[in-house]
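1. sequence first, predicted coordinates after that:
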Amino acid sequence: MSPGRARPPISEPSAPWIVVGAAGTLGQDVVAAAREAGRDVTALIRKELDVTDHEACAEVLTGAGVVVNCAAFTRVDDAEEHEADAFAVNAVGAANLARAAAAAGARLVQPSTDYVFAGDAGTPYPEGAPVAPRSAYGRTKAAGEWAVLAASPDNLVLRTAWLYGAGGVNFPRTIVRVVQERGTAAVVDDQRGQPTWTRDVADLLLRLLDARAPGGVYHATSSGDATWFDFARAAVASAGLEPESVRPTTSAAFVRPAPRPAYSVLGHGALRRAGIEPIGDWRARWAEAAPSVLALNSAT
């Protein structure tokens, strides 16, 4: 925080919020959750703020109390051939926002990803596990984490994974559409993670800020774990389709440019130490989310 500047308590509506990347699936839910909680939110989309422009970041963030960076290069496979472009957004952009937030006396929240890990564990990754990304996307997001935490120990990094939400393209909606159109779908059963609703991530973000949780890394994923095959069957069942229409397959059948982590289960020890309840079991949260997430499928 700048010397002599008093920041309004971050749990109060008097602390202005700026959400960057507000048009994305997570950004939409962060904006909605913050406004529902009475926060004064400025929502910025890409054409309103280019995070790779340091001067623009410094100008826009003046007066902010909380900054949430939902801007990201998330095209995992494209990042393999365009790592410099991904680095510009995920690392340099995060650093620009972190420096500007620190100068403004604001707290920055940086969503990150399970891809910072190698994906070869057999038990949930703790927050302090060494990062070992195997993809360009993971490398650039890991660099963004470092930049954000280096700028201020007050900042928060929220690693999440397997996101779905009502806004934008998502896995469950896509699988339901494929089964509706083709009658069947093959889904990998050898990658394990935590399907996570973006609304739950937004809610957790608010709870962390309201509790004045210590800065550092937290894992914003649902509890429990599943394979993509498990999640696909749950999705089609919620759409009133036969779960057996989804068939298991292996990652070898779907070779992609970027390696996918085989094991993306994240632990929630830091949340519990901060007195914050982790997001609930993924199946229960999916049951709550399904009507809104699958609404477009039922409308077509």
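-> Looks like it came in fine. Residues are numbered from 1 along each chain as shown.

2. going forward, measure contacts between C-alpha atoms and count neighbours the same way
-> Will do.

3. so what's A235 closest to, chain neighbours aside?
-> In this structure, A235 finds its nearest non-sequential neighbour in P172, 5.4 Å apart by Cα to Cα, 6 or more residues apart in numbering.

4. number of residues surrounding that neighbour?
-> By other Cα atoms under 10 Å, the residues close to P172 number 26.

5. again, but for L271
-> Using other Cα under 10 Å, L271 has 20 neighbouring residues.

6. quick one: it from R247, how far?
-> Separation of L271 from R247 (Cα to Cα, to the nearest Å) stands at 36 Å.

7. so where's the longest helix in the protein?
-> Identified as the longest helix of the chain according to DSSP state H is helix 136-151.

8. next SSE after it?
-> Next helix or strand after helix 136-151 toward the C-terminus (DSSP states H and E): strand 156-160.

9. now the angle from that following strand to helix 136-151?
-> 160 degrees (axes from the mean of the first three to the mean of the last three Cα atoms, to 10 degrees).

10. try this one next to it:
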Amino acid sequence: MQKNILITGANGQLGSEIRRIADNYKSTFRFFFTDVAELDITEQQAIDGYLKENNIDYIVNCAAYTAVDKAEDDSDLCYKINRDAVANIASAAASNDVKVIHISTDYVYDGTASKPYIETDKVNPQSVYGKSKLEGEDALLKICPQSIIIRTAWLYSIFGNNFVKTMIRLGRERDTLNVVADQTGAPTNAADLADTIMKILVYSESNKFESGIYHYSNEGVTNWYDFTLAIHKDAGITTCKVSPITTDQYPAKATRPKYSVLDKSKIKATFGISIPKWEDSLNICVRELLSI
């Protein structure tokens, strides 16, 4: 018998990637893809009604306010989506016995570490975006402890607006580019995260729902400057000179974590998944972008 999965924020990068692979799982799961037009997650009664009406078993919450700099001036809306809506989902899920997988971020850390963050490391967000995401995590675990939180970082895909697509566009438009080289992390192809989420759901059906916080990004470590060089190489861009700069030389409203490499040992061990290297996943994405 099929289980029913609600995907919120389905028009974003991650939701779109889950939609792409949904047919591979149609014997096990029935998918309900919603964005704000179909379901307003800032209204708890709307979520509650939707869960009841469609007999939902799992929610994968991909909805988020992710405009990091804009959030500094638009904190009310940021908190409404990243904290209050998550609390609404949690309340509706708890009262309807629905399990939740929620996507969070490396921005919950302050970025002062020198080794990859594990899930139990101290959180200390430095931006409105990071604080709103952490408060969303806290609300979810308080109201609906039977939840999985996946913290990810540097997300990109063939969908929506993201760093990879921006660097390809700018690389074609400009002769020179300055890119920050002193922020260290690991990019994440949303297609890989979507695949992992589905593996977790399959695992949950045949084993048990292993609630808790997990980290996921592609394997390896880089910085934005080297990431850009790799993007341009894969895209065959040779006419744009990319120069490294420091964070201080690129003023931004919101503070970014200087170091946000995530340790993925827990998610790999719990669900038996392997994670591709960031270089390989980038290459796949860029090749697809070039063919569109």
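-> Thanks, I have the structure now. Just so we're clear, the structure is a prediction, and the values are computed from it rather than from any experiment.

11. could you get me the TM-score between them?
-> Comparison of the two superposed chains (TM-score structural alignment, normalised by the length of structure 2) gives a TM-score of 0.93, and 284 aligned residues with a Cα RMSD of 1.5 Å.

12. coming back round to it: what's the matching range in structure 2 for the longest helix of structure 1?
-> Helix 136-151 of structure 1 corresponds to residues 128-143 of structure 2 when matched by TM-score structural alignment.

13. how much does the longest helix of structure 1 stray from structure 2?
-> Its matched residues in structure 2 lie on average 0.9 Å from helix 136-151 of structure 1 after superposition (mean Cα distance after the TM-score superposition for structure 1).

14. what does that helix contact?
-> 73-76, 79-80, 83, 86-87, 90-95, 98-99, 102, 108, 110, 112-117, 131, 133, 155-157, 216, 258 (Cα atoms under 8 Å, 6 or more residues apart in numbering).

15. any of those buried? List them.
-> Buried members of the contacts of helix 136-151 of structure 1, counted by 16 or more other Cα atoms under 10 Å: 73, 76, 79-80, 83, 86-87, 90-95, 98-99, 102, 108, 110, 112-117, 131, 133, 155-157, 216, 258.

16. so stretch 165-176 of structure 1 matches what in structure 2?
-> Using TM-score structural alignment, stretch 165-176 of structure 1 pairs with 157-168 in structure 2.

17. next one: the matching stretch to chain centre, how far?
-> Distance of stretch 157-168 of structure 2 from the chain centroid (Cα atoms, centre = their mean, to the nearest Å) equals 14 Å.

18. so how far is the first residue of it from its last?
-> Counting by Cα to Cα, you get 13 Å between the two ends of stretch 157-168 of structure 2.

19. what residues sit buried inside it?
-> Buried, per 16+ other Cα under 10 Å, within stretch 157-168 of structure 2: S157, I158, F159, F163, V164, K165, M167, I168.

20. list the contacts of the aligned partner of E80 of structure 1 in structure 2.
-> Aligning on TM-score structural alignment places E80 of structure 1 opposite E72 in structure 2. Going by Cα under 8 Å, 6+ apart, E72 of structure 2 touches S127, V128, Y129, K253, A254.

21. among these, which pair sits farthest apart?
-> Pairwise distances across those (Cα to Cα) peak at 11.2 Å, for the pair Y129 and K253.

22. neighbour count: those two, which is higher?
-> Y129 (28 against 12).

23. measure that one to D76 of structure 2 for me?
-> Distance from Y129 of structure 2 to D76 of structure 2, by Cα to Cα: 11 Å.

24. would you map the strands across structure 1?
-> Ranges of strands in structure 1, per DSSP state E, are 17-20, 41-44, 66-69, 107-113, 156-160, 163-164, 185-188, 192-193, 196-197, 216-219, 226-227, 246-249.

25. of those strands, flag the one that's most buried.
-> strand 196-197 (a mean of 28; mean count of other Cα atoms under 10 Å).

26. which part of structure 2 lines up with that one?
-> Strand 196-197 of structure 1 maps onto residues 188-189 of structure 2, going by TM-score structural alignment.

27. once aligned to structure 1, how far is the matching stretch on average?
-> Averaged out, stretch 188-189 of structure 2 is 0.5 Å away (mean Cα distance after the TM-score superposition for structure 1).

28. how distant is that stretch from the center of its chain?
-> A distance of 9 Å separates the C-alpha centroid of stretch 188-189 of structure 2 from that of its chain, computed with Cα atoms, centre = their mean.

29. what residues does it touch?
-> So stretch 188-189 of structure 2 is contacted by 152-157, 216-218, 278, 281-282, 285 (Cα under 8 Å, 6+ apart).

30. any idea which of those is closest to Y225 of structure 2?
-> W154 (13.2 Å).

31. my guess is the closest one contacts A186, does it?
-> Yes - W154 of structure 2 lies in contact with A186 (Cα atoms under 8 Å); the separation is 6.6 Å.

32. and those two? Which one has more around it.
-> A186 (25 against 19).

33. ok, now how distant is that one from H215 of structure 2?
-> 12 Å.

34. same check on A92 of structure 2?
-> Taken as Cα to Cα, the span from A92 of structure 2 to H215 of structure 2 is 25 Å.

35. just G160 of structure 2 next, same as before
-> According to Cα to Cα, G160 of structure 2 stands 23 Å off from H215 of structure 2.

36. in stretch 48-66 of structure 1, what counts as buried?
-> Applying a neighbour-count criterion of 16+ other Cα under 10 Å, one finds 50-52, 54, 56-58, 60-61, 63-66 buried in stretch 48-66 of structure 1.

37. pull the most distant pair out of those.
-> T52 and G65 (21.0 Å).

38. filter the buried ones among the contacts of helix 136-151 of structure 1 down to just the ones in helices.
-> V76, A79, E80, E83, A86, F87, A94, A95, A98, R99, A102.

39. format the residues you listed as JSON lines; extra columns: distance to W17 of structure 1.
-> Listed next are these as JSON lines, based on distance: Cα to Cα, whole Å:
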{"residue": "V76", "distance to W17 of structure 1": "29"}
{"residue": "A79", "distance to W17 of structure 1": "30"}
{"residue": "E80", "distance to W17 of structure 1": "33"}
{"residue": "E83", "distance to W17 of structure 1": "30"}
{"residue": "A86", "distance to W17 of structure 1": "25"}
{"residue": "F87", "distance to W17 of structure 1": "25"}
{"residue": "A94", "distance to W17 of structure 1": "17"}
{"residue": "A95", "distance to W17 of structure 1": "18"}
{"residue": "A98", "distance to W17 of structure 1": "14"}
{"residue": "R99", "distance to W17 of structure 1": "16"}
{"residue": "A102", "distance to W17 of structure 1": "14"}
